[in-house]
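Enquirer: Sequence plus the predicted model coming up.
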Amino acid sequence: MASNLSTSTNGRGAASGIVTMMQAVAAAATSATSSSAAPGTAANIAMQAQLEANVRVAQDFQELQRRAHELFTGLKDLPTTVSPKIWKPYFNRTFSVFTKLWKFQQANRAALELEDCYGLKRHEVGEIASKIGQLYYHYYLRTADTGHLLEAYTFYEAILDRHYFDDVMDTKIAYVAAKRLRYCARFMIVCMLLNRLDRVQVLVVEMKKLVDQFAKELDPDDKEGWRKTYRDMAMFVEALNDLPTDDQGRLCAIQPRAASHDIRSGKTMVHDVIIASCWPNQPRFSDLSIDMFRFLQLLEREPVKPQPEQDDSDAPRKFLLNCPSASQIIHHLGSSLRETSSSQFLLFYYSGPGRLTGAPASGSTASVPPSEAAMLGGLDTRPPADDHVHRLHPYDLIPFTRKPFFCVLDSPAAPLFRKTPNLYAGTPFLFLCSPQEYPPSISGHAGTASLFTAFLFHPAVGIASVCRLERVAASGWAAAIEQAKDWEAAVVRYLQEHPLTPAFLHGILTDELLARLVARFVVCRVVLTHHTIVQKTDDLSDTLWTDLEVLSTEHLALTLGQLGCQDHFR
């Protein structure tokens, strides 16, 4: 799919148009010279001047296009782990050139649209706007500033409203027609990240129609690739909409993001977030799995338009790793550790398969004691096998606890990491681990989404998944959302006041983002230990204090009553 979503770099016949126009200029000059005494001399001179002006316009436009293309292509060569001191100036130069290109085509549209000048088509204007949208999107990926994601949406929406790509299928040229498909796919990603699900539904229908038309009328070589892109898109949206419906048959709304905040007082202690998913069968779209999407959403705030004086350095950077190798995870963790100060946290989220025990390295015949076999277990970044090159062991993460480290593991092997030793006294770290096992009737790591991550995304979604709720009254769902919010706040307050709360956890709970993760972890543990088909066992999930269960009893009862699923719990 990556090739289908890449930027088109195909050329066009503008150079030949300029040559033709230059020939016309020469002809006009010859005509003006040979008929200097004729009544039409002034008209010929004016025509020559206009043609020369059009030549300059076309040449200047092509030069801006060339510079913009070079800078845009160069962005692909900038590693995601490179320092902002390197990539920000490059982004600024690229934005500057694209701004000049956009304004230039606006000011000279009439001349550029002339066939004997440049022959500018509407889809080419749309391509410029689409690349500007991509710039804003990639800037968001590097800064996590949702304001720039909103800017990307603005450009993509303008392309749709102004029908820039409506005529591309009429060209009967496959690479030109594919521009609309790429635009549609990119727009959908931005809409999903902004939670504009109504627009997402429209784009899925539009994509199906376009892909069918593309394959039928043009029969391109990459038609199967685009069909797969559509299938991935449709499966992802279906998994995204795996929520109950209300009494009117509408999908129950969920808003995982926090409200927008004052940028002067809303800084988080989290510097970088590494988000990795290695489940091979989870629905994915544009290298984003359902679990990655949900975890990314709970880290976000409601977007606001970026202000010129706004500093986006308070937002934690996020690195999305789709099916990475163990070495790639370690590389990104190491790069982020270098950029993280001793007063900031590095947050690592992993969702994927794993094994609680392991065998010796391939080729070894030595027997392994049970304690050592456990140490050979870990997170499998590739299909499960006793190949330690692709397994992330508990001791692989110890070096990253040199600085404050917050780790969320959603994997069958997560319990192995609970007792990670604290080798660096005074440096806080915390591991939130998913349950070791789920009953057969509860798919903890299903092919669509993981249950533990569903609870972190929002407790109401987790409860709905456990109880397999299909329909909930709209008023009950809204009340459950508010009750879950109160529950989380009560958990945080209780931990802050509890005499046994470790000092490092007090620091964690002052950060809104980390406190929300801790609270939802506790809610998940309480819900699962009270479910009728779950055995109450210490192996089910970590708990910081058993007193939290007493605190949560009333909140759990109220939430279940609002959702109408009390019968599923004891």
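Expert: Sure thing, it's come through.

Enquirer: only C-alpha atoms for contact and neighbour calcs from this point on.
Expert: Noted.

Enquirer: So which bits of the strand or helix carrying residue 550 are buried?
Expert: Here residue 550 sits within helix 547-563, counting by DSSP states H and E. Across helix 547-563, burial judged by 16 or more other C-alpha atoms under 10 Å covers 548-549, 552, 555-556, 558-560, 562-563.

Enquirer: Below is an additional structure, to be compared with the one above:
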Amino acid sequence: MGEKNGVVLRTFRALVEGADRKFARVRDVPAYGHVTSQQYFHKVFKAYTKLWKYQQDHRSELVESGLHRWEIGEIASRIGQLYFGQYMRTSEARFLVEAYVFYEAILNRRYFEGSKGFGKDLGVRFKELRFYARFLLVSLILNRTEMVKGLTDLFKALVDESKACFRETNFKEWKQVVQEIVRFMKVDTAFMNVRPLRYCAMFDSHQASLPYVARFHAKKVLKFRDALLTSYHRNEVKFAELTLDTFRMLQCLEWEPSGSFYQKQLVESNGNGVSTDHSGASGLIDINLAADMTDPTLPPNPRKAILYRPSVTHLIAVMATICEELPPDSVMLVYLSASGNAGRSNVSQMEGFQKSSKNKVSSQFSQEQSSSISESSSNDRGESTGYYDSYLWFGSRGNSVSNNLYPGDIIPFTRRPLFLIIDSDNSHAFKAGFAWCREGRDSCSTPFTYEAGIQEFI
């Protein structure tokens, strides 16, 4: 029996190592743009499917060989992380619900409970802390308010206990994470008792009526497939890399499931002869879930690239990637939330920007920019409307022009249908017909006043 258990344990360890290697290859893949390694995602899910089934079939032998419960919890946590990553790449709610199912199972079955107490493994404690942080993020996006409150209390207690148990270790960063979720929930409390931010059939027009509305707005009907959401403010409310502004926009760009989506039941053995019900998802580790996991009454959610405090060059690069891969019959939504500056830039900034511009653009475009500066004037409120005074600020400190996003930076992307939302105190600078947009240039005026009926605009 001992030899058999040894073989089972070695096989299990080999499966864990193989799955972890595959997981490492897809963990940092960007959540935007065409993923060339999409086929590899299937291999990762297949590896964890095999691993999860093996530990279920040989649970008793593995426990006898010294398998710890937290190791099972770590596998389930990785699976939840994979599902959440797929949700961020595809915006399909079924993946988000699957992540919630695995995280909830870890919590209910107390897989990490054995890591508590003095003299325990610090590495295991960090795994448990990361689990709570990830579960909080998933619950937050799913609007499971009561679960978020309960997890916050447990998370705070765990951080306090960790500081007492591991006095040589600095848990300052984890304490900051606790402060972030507490602050986030406090600010967002005003929205908890009102209608959901997601589009809901109970409050909004049914999606079947949208084609009839669209035909009154445009000759060409476009589909809403991709969105880019980002915000950059000093000391902004956030949790992890999800700011309050992008969180609310994310909610607004998704359908609220009608109810049938969450009614699927699962009965799964927990390894101790006790059956546990899970509602909301299959609990099976399979990227190709059954068709009934997707609500057939609702159109698909648009894919959303969420950028946390990006540089201007990174933001433009992501916009270019999404725009390049946008289907011909589609429209892209861009939401930018950042501070603006209505004051004029100093001379050194102007000279530095003009010098760099000469190396990047043609002389004709440089002359047009210089002409637009000379045409700058004040608006009704007495604010300057020059080209170099009209921008969004994507920087943590200093006044470097490399942190400025100008209206002209967005013009190349207006060659494709674009729905632009500027959430800023300087949003008027991006209005069509402003001083930076010279009269007679169709490429400036037309795209920003473009109206399109969006067939699946949710």
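Expert: Done, it's in. Small disclaimer: the values here were computed from a predicted structure and weren't measured.

Enquirer: Got a TM-score for the pair?
Expert: The TM-score (TM-score structural alignment, normalised by the length of structure 2) is 0.76; 380 aligned residues with a C-alpha RMSD of 3.1 Å.

Enquirer: so the helix holding residue 550 of structure 1 corresponds to what in structure 2?
Expert: Following TM-score structural alignment, helix 547-563 of structure 1 has no partner segment in structure 2.

Enquirer: out of the buried residues of helix 547-563 of structure 1, which one sits closest to residue 61 of structure 1?
Expert: Nearest to residue 61 of structure 1 among the buried residues of helix 547-563 of structure 1: residue 563, at 59.9 Å, using C-alpha to C-alpha.

Enquirer: What residue in structure 2 is paired with residue 318 of structure 1?
Expert: Aligned by TM-score structural alignment, residue 318 of structure 1 pairs with residue 304 of structure 2.

Enquirer: what's the spacing between its match and residue 421 of structure 2?
Expert: The gap separating residue 304 of structure 2 from residue 421 of structure 2 is 14 Å, by C-alpha to C-alpha, to the nearest Å.

Enquirer: ok, the two, which is more surrounded?
Expert: Ranked by neighbour count (other C-alpha atoms under 10 Å), residue 304 of structure 2 and residue 421 place residue 304 first, with 25 against 14.

Enquirer: Secondary structure element holding the more buried one?
Expert: Assigned by DSSP H and E, residue 304 of structure 2 belongs to strand 303-308.

Enquirer: who touches that strand?
Expert: 31-32, 88-91, 225-232, 241-243, 246, 250, 315 (C-alpha atoms under 8 Å, 6 or more residues apart in numbering).

Enquirer: Pull out the buried residues from those residues.
Expert: 31-32, 88-91, 225-232, 242-243, 246, 250, 315.

Enquirer: Run through the neighbouring helices and strands of the top helix by length along structure 1.
Expert: Using DSSP state H, we find that the single longest helix of structure 1 is helix 41-74. In terms of contacts (3 or more C-alpha pairs under 8 Å, 6 or more residues apart in numbering; DSSP states H and E), helix 41-74 of structure 1 is packed against helix 14-34, helix 84-107, helix 109-112.

Enquirer: angle of that helix against helix 14-34?
Expert: On the basis of axes from the mean of the first three to the mean of the last three C-alpha atoms, to 10 degrees, helix 41-74 of structure 1 is oriented at 160 degrees to helix 14-34.

Enquirer: Report the buried residues of helix 41-74 of structure 1.
Expert: For helix 41-74 of structure 1, burial by neighbour count (16+ other C-alpha under 10 Å) applies to 41, 44-45, 47-48, 51-52, 54-55, 57-59, 61-62, 64-65, 68-69, 71-72.

Enquirer: packing partners for the helix or strand following the strand holding residue 304 of structure 2?
Expert: Where DSSP H and E defines the elements, the next helix or strand beyond strand 303-308 of structure 2 is helix 312-324. Helices and strands touching helix 312-324 of structure 2, as assessed by 3+ C-alpha pairs under 8 Å, 6+ apart, are absent.

Enquirer: Off-centre distance for helix 312-324 of structure 2?
Expert: Relative to the centre of its chain, helix 312-324 of structure 2 is centred 16 Å away, using C-alpha atoms, centre = their mean, to the nearest Å.

Enquirer: residues of it that come out buried?
Expert: Buried residues in helix 312-324 of structure 2 (16+ other C-alpha under 10 Å): 312, 315, 318-320, 322-323.

Enquirer: With structure 1 overlaid, how far apart is it on average?
Expert: Average distance, helix 312-324 of structure 2 versus aligned residues of structure 1 after superposition (mean C-alpha distance after the TM-score superposition for structure 1): 0.5 Å.

Enquirer: Return the list of helices and strands in contact with the helix or strand following that helix.
Expert: Going down the chain from helix 312-324 of structure 2, the next helix or strand is strand 330-340, by DSSP H and E. If you count contacts as 3+ C-alpha pairs under 8 Å, 6+ apart, strand 330-340 of structure 2 packs onto strand 221-232, strand 392-393, strand 418-423.

Enquirer: separation between the residue mapped onto residue 128 of structure 1 from structure 2 and residue 147 of structure 2?
Expert: The alignment partner of residue 128 of structure 1 in structure 2, by TM-score structural alignment, is residue 75. Plainly put, residue 75 of structure 2 is 22 Å away from residue 147 of structure 2 if you go by C-alpha to C-alpha.
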